[in-house]
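S.K.: coordinates only, no sequence provided:
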């Protein structure tokens, strides 16, 4: 046990201080920070589009103003010339001119360097406004109009088969399960590529430099193998602990921000669908998967004759992990 402990400490502390392991730990964090920053900037730059409305119908004007939201805002102007002057001053992103004679007709002038205008939403608003205009001409009441265009409600329930029984599952729960599976798969693949190569490098370097024969005269192959394996697993545990601390600290920091950039993303995630059994099975798959590939890397690393052949020896493992 003492000799295996010496091998464990040598592998653990040597790689803990290396720049390679530091990049293995910081690389995913840097990528996550970059993607999070891009997502935050996209939300920050998503400004409200301003559309100037020119029409002689007060009903159309009031309907369009009532349809304003965080994405598009409708502003009334007395003439097309005034609206165009406002657009030239970059106060508007578009000018919407609506004519009601002989039939309702609308034309849009959009500024190419302004905020994008959702024309699908605009057409829906125009259709709604036109419907109210026609209803007013036909002297239909609000109740009659609502009854005419009322849409039957459709209730949808997602279910899954569990031991011959139907179990209700929401769409958010399915998305959460798929998200956890994707994250778990990416973590396993990342750890396999990183630590399998590190394990093969440890054994292949010693064998290629002819130090292996000297080591085996003082220690058994089993003690050397398990010492290196425990050292690599300890490095993996440290990395996972760092990720856990960073995730917890990041979550607490986001909660303190006045405008959480991930609030819109979290609304589509149902954490209640992630059960304890799911987490335990995920951790079990993660541990068994990384352990299996690390052992395979150690076996292939022992087959090389020199250090230059380590990359070729670990290629089948990498391809198997990709599959």
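M.R.: All right, it came through fine. This is a predicted model, so every value here is computed, not measured.
S.K.: only C-alpha atoms from now on, for both contacts and neighbour counts.
M.R.: Fine.
S.K.: for the stretch 1-150 of the chain, which segments count as strands?
M.R.: Chain-ordered strands for the stretch 1-150 of the chain, with DSSP state E, counting those that start in this stretch as the definition, fall at 49-55, 72-76, 94-99, 105-110.
S.K.: check which helices and strands the shortest one is in contact with.
M.R.: With contacts taken as 3 or more CA pairs under 8 Å, 6 or more residues apart in numbering; DSSP states H and E, strand 72-76 sits against strand 49-55, helix 58-66.
S.K.: closest one to residue 194 among the ones you listed?
M.R.: strand 49-55 (46.7 Å; CA to CA).
S.K.: so what touches the closest one?
M.R.: Residues from elsewhere that reach strand 49-55 (CA atoms under 8 Å, 6 or more residues apart in numbering): 61, 71-80, 83, 91-99, 114-117.
S.K.: now a PyMOL select for only the buried ones of these.
M.R.: A single PyMOL command suffices to select whichever of the contacts of strand 49-55 are buried according to 16 or more other CA atoms under 10 Å:
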select buried, resi 61+72+73+74+75+76+77+80+83+91+92+93+94+95+96+97+98+114+115+116+117
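S.K.: circling back to that earlier point, packed most tightly, which of the helices and strands packed on strand 72-76 would that be?
M.R.: strand 49-55 (a mean of 23; mean count of other CA atoms under 10 Å).
S.K.: chain center to that strand, what's the gap?
M.R.: The chain centroid and the centroid of strand 49-55 are separated by 36 Å, computed with CA atoms, centre = their mean, to the nearest Å.
S.K.: and the angle from it to helix 58-66?
M.R.: Taking axes from the mean of the first three to the mean of the last three CA atoms, to 10 degrees, one finds strand 49-55 and helix 58-66 inclined to each other by 170 degrees.
S.K.: give me the distance from the host helix or strand of residue 317 to the chain's centre.
M.R.: Secondary-structure element containing residue 317, defined by DSSP states H and E: helix 310-322. For helix 310-322, the separation from the chain centroid amounts to 28 Å (computed by CA atoms, centre = their mean).
S.K.: what helices or strands is that helix leaning on?
M.R.: Counting contacts by 3+ CA pairs under 8 Å, 6+ apart, helix 310-322 is packed against helix 171-208, helix 276-301.
S.K.: list the contacts for the residue nearest to residue 111 when sequence neighbours are not counted?
M.R.: Counting by CA to CA, 6 or more residues apart in numbering, residue 111 lies nearest to residue 93, which is 5.4 Å off, once chain neighbours are set aside. Taking CA under 8 Å, 6+ apart, we find residue 93 in contact with 49, 50, 51, 87, 110, 111, 114, 115, 116, 117.
S.K.: included below, for side-by-side comparison, is a second structure:
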């Protein structure tokens, strides 16, 4: 047991102190900062976007009250030639040409540079409103009549459930924010798996490639070595998760007094929104990282050179990618899809899909516990199986591929059993 802790501590400290871990730890914060500044820059760019407007021909637009407010955001020109001169001298970013033909707006924008999609969408919305007002004026309709025609139909969705007696009960619907948390869990799980699968496979393959593994196993049991390596990497992953949770807590403490946060918390409590859902999501996240890490360690022990690690962990990558795509695509478009329900009981995939089901459905506790039981049983079986194969795998140097090494490992393990 003492040697196990020595290996665990060595692997943990070596990875924690590495520059790559620091970069990996700071990457999400840098990405968030980049998105923030890009958003700020984009909004400032849209605010600085200067446009001119020219009304071509005789127009009934001047009599519209809505057009007066619309025209205030533009620099008006009497003629198209005057607007083109201003556009040529870089005084304008774009020139909007408007005319009315048979009570229909015809618009053309002249621009030397492409306008942002946000600017174009806003312009299209405003012109559509003007078109409606123009048609209403032609038909002799008043403003109140137009508003009554355009009155949208709102659907009030009420989440309900039934108690043991079959009585209907109304519930608050928190599926929106829960879906966001479920999607974040899916994305984080995929990132952690891809990252740490490579790290743990390289950790094992590097010692095997230098032939130092034979020396290590002469003084340490293969099981202690395997569990030590695995535990060290998992502690690194847990450290990263802990840093993110602590950062979220600090950020919440700083911004909790903002009016928007106060208004949100006045209507809902964190317990009401998340409750058991958040606990189960974190459990699935951690178990997902663990089971893929064990599979990556098994694959890494089959290669003879560090250069072959990327090929060895392809099964891990493809399997996690399958769960990621199912959870992300169907989770957003159709969370009640049969594929989501079925894969929520399949190990390696349930960590992706069960949080999506929990976010959108009233999944019975028995089904959640059944899914967790299958996942935990598979994890324990995989750990025992991998630890037994580990000694055979790390002593095999086969350049014919991972399947040839796996076959040779089975033969060696079978011979050892017969000797014992």
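M.R.: Nice, thanks for sending it over. Quick caveat, the model's predicted, so the values are computed rather than measured.
S.K.: any chance you could compute the TM-score here?
M.R.: The TM-score (TM-score structural alignment, normalised by the length of structure 1) is 0.72; 302 aligned residues with a CA RMSD of 4.2 Å.
S.K.: what's the average distance of the helix holding residue 317 of structure 1 to structure 2?
M.R.: In the superposition with structure 2, the average deviation recorded for helix 310-322 of structure 1 is 2.2 Å (mean CA distance after the TM-score superposition for structure 1).
S.K.: what's the angle from that helix to helix 276-301?
M.R.: Per the same axes, to 10 degrees, the angle that helix 310-322 of structure 1 makes with helix 276-301 is 150 degrees.
S.K.: and helix 310-322 of structure 1, what's buried?
M.R.: Residues 310, 313, 314, 317, 318, 321 are the ones in helix 310-322 of structure 1 that count as buried (16+ other CA under 10 Å).
S.K.: same thing with stretch 410-420 of structure 2?
M.R.: Residues of stretch 410-420 of structure 2 classed as buried: 412, 413 (neighbour count, 16+ other CA under 10 Å).
S.K.: chain center to that stretch: distance?
M.R.: 45 Å.
S.K.: show me what that stretch is in contact with.
M.R.: Outside of stretch 410-420 of structure 2, the residues that reach it under the criterion CA under 8 Å, 6+ apart are 389, 392.
S.K.: let's see 10 Å
M.R.: 388-393, 395-396, 405-409 (CA atoms under 10 Å, 6 or more residues apart in numbering).
S.K.: pull out the buried residues from these.
M.R.: Applying 16+ other CA under 10 Å to those, the neighbour count classes 389, 390, 391, 392, 393, 395, 396, 405, 406, 408, 409 as buried.
S.K.: from residue 386 of structure 2, how far off is the last one?
M.R.: In this structure, residue 409 of structure 2 and residue 386 of structure 2 are 11 Å apart, going by CA to CA, to the nearest Å.
S.K.: overlap in contacts, those two.
M.R.: Common neighbours of residue 409 of structure 2 and residue 386, using CA under 10 Å, 6+ apart, are residue 393.
S.K.: would you check the span in structure 1 matched by stretch 192-200 of structure 2?
M.R.: Under TM-score structural alignment, the counterpart of stretch 192-200 of structure 2 in structure 1 spans residues 191-199.
S.K.: mean deviation, stretch 180-189 of structure 2 versus structure 1?
M.R.: Between stretch 180-189 of structure 2 and the aligned residues of structure 1, the post-superposition mean distance stands at 1.8 Å (mean CA distance after the TM-score superposition for structure 1).
S.K.: in that stretch, which residues are buried?
M.R.: When neighbours are counted by 16+ other CA under 10 Å, the buried residues of stretch 180-189 of structure 2 are found to be 181, 182, 183, 185, 186, 187, 189.
S.K.: wait, isn't the third one in contact with residue 355?
M.R.: Yes - assessed by CA atoms under 10 Å, residue 183 of structure 2 is found in contact with residue 355 at 8.5 Å.
S.K.: show me what the helix or strand harbouring residue 254 of structure 2 is packed against.
M.R.: Using DSSP H and E, residue 254 of structure 2 sits in helix 222-255. On a contact count with 3 or more CA pairs under 10 Å, 6 or more residues apart in numbering; DSSP states H and E, helix 222-255 of structure 2 meets helix 2-16, helix 19-47, helix 175-209, helix 213-216, helix 259-267, helix 276-300, helix 365-394.
S.K.: would you list those in TSV and tack on distance to residue 122 of structure 2?
M.R.: Compiled in TSV, these are given as follows (distance: least, CA to CA, whole Å):
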stretch	distance to residue 122 of structure 2
helix 2-16	48
helix 19-47	11
helix 175-209	26
helix 213-216	64
helix 259-267	25
helix 276-300	38
helix 365-394	45
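S.K.: ok, residue 2 of structure 2 touching residue 221?
M.R.: No - look at residue 2 of structure 2 against residue 221 with CA under 10 Å: they stay out of range, at 11.6 Å.
S.K.: more crowded one of the two?
M.R.: Comparing residue 2 of structure 2 with residue 221 by other CA atoms under 10 Å, the one with more neighbours is residue 221, at 13 against 8.
S.K.: roughly how far does the residue sitting furthest away from the middle of structure 2 sit from residue 103 of structure 2?
M.R.: Most distant from the centre of structure 2: residue 58, at 53.0 Å, with distances by CA atoms, centre = their mean. Distance of residue 58 of structure 2 to residue 103 of structure 2, given as CA to CA: 12 Å.
S.K.: tell me which helix or strand residue 170 of structure 2 sits in.
M.R.: strand 168-171.
S.K.: just the residues contacting that strand, thanks.
M.R.: In contact with strand 168-171 of structure 2 (CA under 10 Å, 6+ apart) are residues 158, 159, 160, 161, 162, 163.
S.K.: tally of neighbours for the second one?
M.R.: Taking other CA under 10 Å as the criterion, the count of residues near residue 159 of structure 2 is 12.
S.K.: what about it, distance to residue 172 of structure 2?
M.R.: In this structure, residue 159 of structure 2 lies at 6 Å from residue 172 of structure 2, with CA to CA as the measure.
S.K.: and what of the first one?
M.R.: Between residue 158 of structure 2 and residue 172 of structure 2 the distance, using CA to CA, works out to 8 Å.
S.K.: likewise for the last one?
M.R.: In this structure, residue 163 of structure 2 and residue 172 of structure 2 are 15 Å apart, going by CA to CA.
S.K.: neighbour count: these two, which is higher?
M.R.: When residue 163 of structure 2 is set against residue 172 and neighbours are counted by other CA under 10 Å, the residue ahead is residue 172, at 11 against 8.
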